[in-house]
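Engineer: sequence unknown, structure follows:
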């Protein structure tokens, strides 16, 4: 039980993937706060207790700062620390972009992105003070690679990757690891979107086991773990070496002419931070100036 003594908050945990996350973390020894907008939180907390674990249900919205603050206060009063946050809460409002209302776009971004921001902000100082924290953002292949009808969802999910990238840098000195999980799982949100055989293979439990690698003592930081049907992959945001074309009057035409060379991936890299792009560009420019 690697997470013995740890305290975890799982949002959107009243059913589906959040429920299996909460049950898995409890089996690993963590005390779990089961947060959900609906009334399913109490039932999942009872499941945890029936299996010999400890859980506290909390009904509220991740987009409501006061409710999130109340949850954090209650957690601290009961257990005195918060070690793990799994930002799992989410909704779908799928339509092609041309038919999508701006209200549906804002709502999905608000729940997925701002909900994760609000919950993370509420525990950030606690984790800094205790010099320990493990935070998981739930991203998606729809954000990483796109998916028809999910411009709102994809935008929010890719934004969470950017959020993770910066928080992982800022959290290093206080031993706060921040990672992303990109699940493929059959939940209420995916009903009717996949054939029955696929839904049967994509059980949420097969994803939740990947959490241990992201929230344990030896967790990495800045990782994007993809998971589904018992298979796990890593996704990376990479940078090609590119090509120097200069800034002369024909620079635009040279970009077009060297497009394949600019995109050559044989020596692409995973930058440690965003500044790596500027450093690479300046080195190329200074090298070309020296001849």
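Structural biologist: Yep, that arrived. Please read these numbers as outputs of a predicted model, since none were measured by experiment.
Engineer: only C-alpha atoms for contact and neighbour calcs from this point on.
Structural biologist: OK.
Engineer: so who does the nearest residue to residue 29 once chain neighbours are set aside touch?
Structural biologist: Excluding the flanking residues, the one nearest residue 29 by C-alpha to C-alpha, 6 or more residues apart in numbering is residue 4, at 4.0 Å. By C-alpha atoms under 8 Å, 6 or more residues apart in numbering, the contact list for residue 4 reads 28-30.
Engineer: how much space between residue 4 and residue 221?
Structural biologist: Distance, residue 4 to residue 221, by C-alpha to C-alpha, to the nearest Å: 21 Å.
Engineer: show the buried residues in the contacts of residue 4.
Structural biologist: Neighbour counting with 16 or more other C-alpha atoms under 10 Å marks 28-30 as buried within those.
Engineer: using CSV, lay out the residues you listed together with secondary structure and distance to residue 22.
Structural biologist: What follows is the buried ones among the contacts of residue 4, written out as CSV (DSSP: H, G, I helix; E, B strand; the rest coil; distance: C-alpha to C-alpha, whole Å):
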residue, secondary structure, distance to residue 22
28, coil, 10
29, coil, 11
30, coil, 9
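Engineer: distance to residue 185 added to those residues, as TSV?
Structural biologist: Output for the buried ones among the contacts of residue 4, formatted as TSV (distance: C-alpha to C-alpha, whole Å):
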residue	distance to residue 185
28	21
29	24
30	23
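Engineer: what about versus this one:
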């Protein structure tokens, strides 16, 4: 039996924590001892803002945490505003002196087929999901390195990992977070700053229109949060993509197939077409330790071919 996962003495920031997954994450982090800064702008699902709703959403979750004996503060800054994000981190540092856990959870949806999607709707999703996570991570990065401890979780999605009709903007932003995680995990490793992705499937206002009610009943935010607690813990891995839904947990990987040496002769495109099935075969695929590993594999095949 492994040791209990606790967060006593730890400080967590959870963005988009006024409802759904973020609320569940914040409540359960606090229940296990963390001091939690609850961030929520109070935006609707499409990102439109009602300032009064924002204040009440964050304050409501803070009140729940305090009623259960926990410690929490509310913040209503927008993750798309780097000044507001820095102020959010400064608020946590002023109150508690450190930030140990950053849960980049804030998100919106503006679903349309790519043909009908405006560039503004594409850019806004990238600003919220990708740049919002970048701003938050940048604001805590040096402090986490200096204290020799940090846990950063990006909320990715199956829409980014595998695609979803009508979600080109959402999927692009969510897969970009995987690329960000891959590099930051390498850069943070020697400082004990571990960086991971959580790919949740949950019944929230983000999914209420796309799944039948009987499925939504199983896909509770609370059934995803155990994955978040693990990724936020001292026992956390780094560079993991953890998929979670209805209490089922799986890992997703960006892999590299074994590859075939074709060369660059005049018939190389035709050779590639003829051998694509072999190139695409997954039997001997690997999970590279870094992007450099792809180049090393290619050069190994070239040298072996000689």
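Structural biologist: Thanks, I have it. Values in this document were obtained by computation on a predicted structure and should not be read as measured data.
Engineer: returning to what we had before: out of the contacts of residue 4 of structure 1, which one sits closest to residue 270 of structure 1?
Structural biologist: residue 28 (31.9 Å; C-alpha to C-alpha).
Engineer: please name the nearest non-neighbouring residue to the closest one.
Structural biologist: residue 1 (4.4 Å).
Engineer: OK, contacts around the one you found?
Structural biologist: Residue 1 of structure 1 sits next to 27-29 when contact means C-alpha under 8 Å, 6+ apart.
Engineer: and what of residue 188 of structure 2?
Structural biologist: Taking C-alpha under 8 Å, 6+ apart as the test, what residue 188 of structure 2 contacts is 145, 194-195.
Engineer: can you rerun that using 6 Å?
Structural biologist: Residues near residue 188 of structure 2 by C-alpha atoms under 6 Å, 6 or more residues apart in numbering: none.
Engineer: same question, residue 85 of structure 1
Structural biologist: 8-9, 135.
Engineer: what's the matching residue for it over in structure 2?
Structural biologist: Aligned against structure 2 by TM-score structural alignment, residue 85 of structure 1 finds its counterpart in residue 102.
Engineer: quick check: its match is in a helix.
Structural biologist: No. Judged by DSSP: H, G, I helix; E, B strand; the rest coil, residue 102 of structure 2 forms no part of a helix; its state is strand.
Engineer: would you map the strands across structure 2?
Structural biologist: Here structure 2 has its strands, by DSSP state E, at 11-14, 35-39, 71-75, 101-104, 150-155, 193-201, 241-245, 248-252.
Engineer: columns distance to residue 20 of structure 2 on top of the ones you listed, output as TSV?
Structural biologist: What follows is the strands of structure 2, written out as TSV (distance: least, C-alpha to C-alpha, whole Å):
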stretch	distance to residue 20 of structure 2
strand 11-14	12
strand 35-39	13
strand 71-75	16
strand 101-104	14
strand 150-155	13
strand 193-201	11
strand 241-245	13
strand 248-252	18
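Engineer: out of those strands, deepest packed?
Structural biologist: strand 35-39 (a mean of 30; mean count of other C-alpha atoms under 10 Å).
Engineer: which stretch of structure 1 lines up against that one?
Structural biologist: Using TM-score structural alignment, the residues of structure 1 aligned to strand 35-39 of structure 2 are 31-35.
Engineer: same check on stretch 186-204 of structure 2?
Structural biologist: Under TM-score structural alignment, the match for stretch 186-204 of structure 2 is residues 169-187.
Engineer: show me where the stretch 101-250 of structure 1 has its helices.
Structural biologist: Along the stretch 101-250 of structure 1, the stretches classed as helices by DSSP state H, counting those that start in this stretch are 102-109, 115-130, 141-145, 151-170, 196-201, 205-208, 211-215.
Engineer: just checking, what packs against the third one?
Structural biologist: Contacts of helix 141-145 of structure 1 with other secondary structure elements, assessed using 3 or more C-alpha pairs under 6 Å, 6 or more residues apart in numbering; DSSP states H and E, are made with helix 151-170.
Engineer: this completes my enquiry, with thanks.
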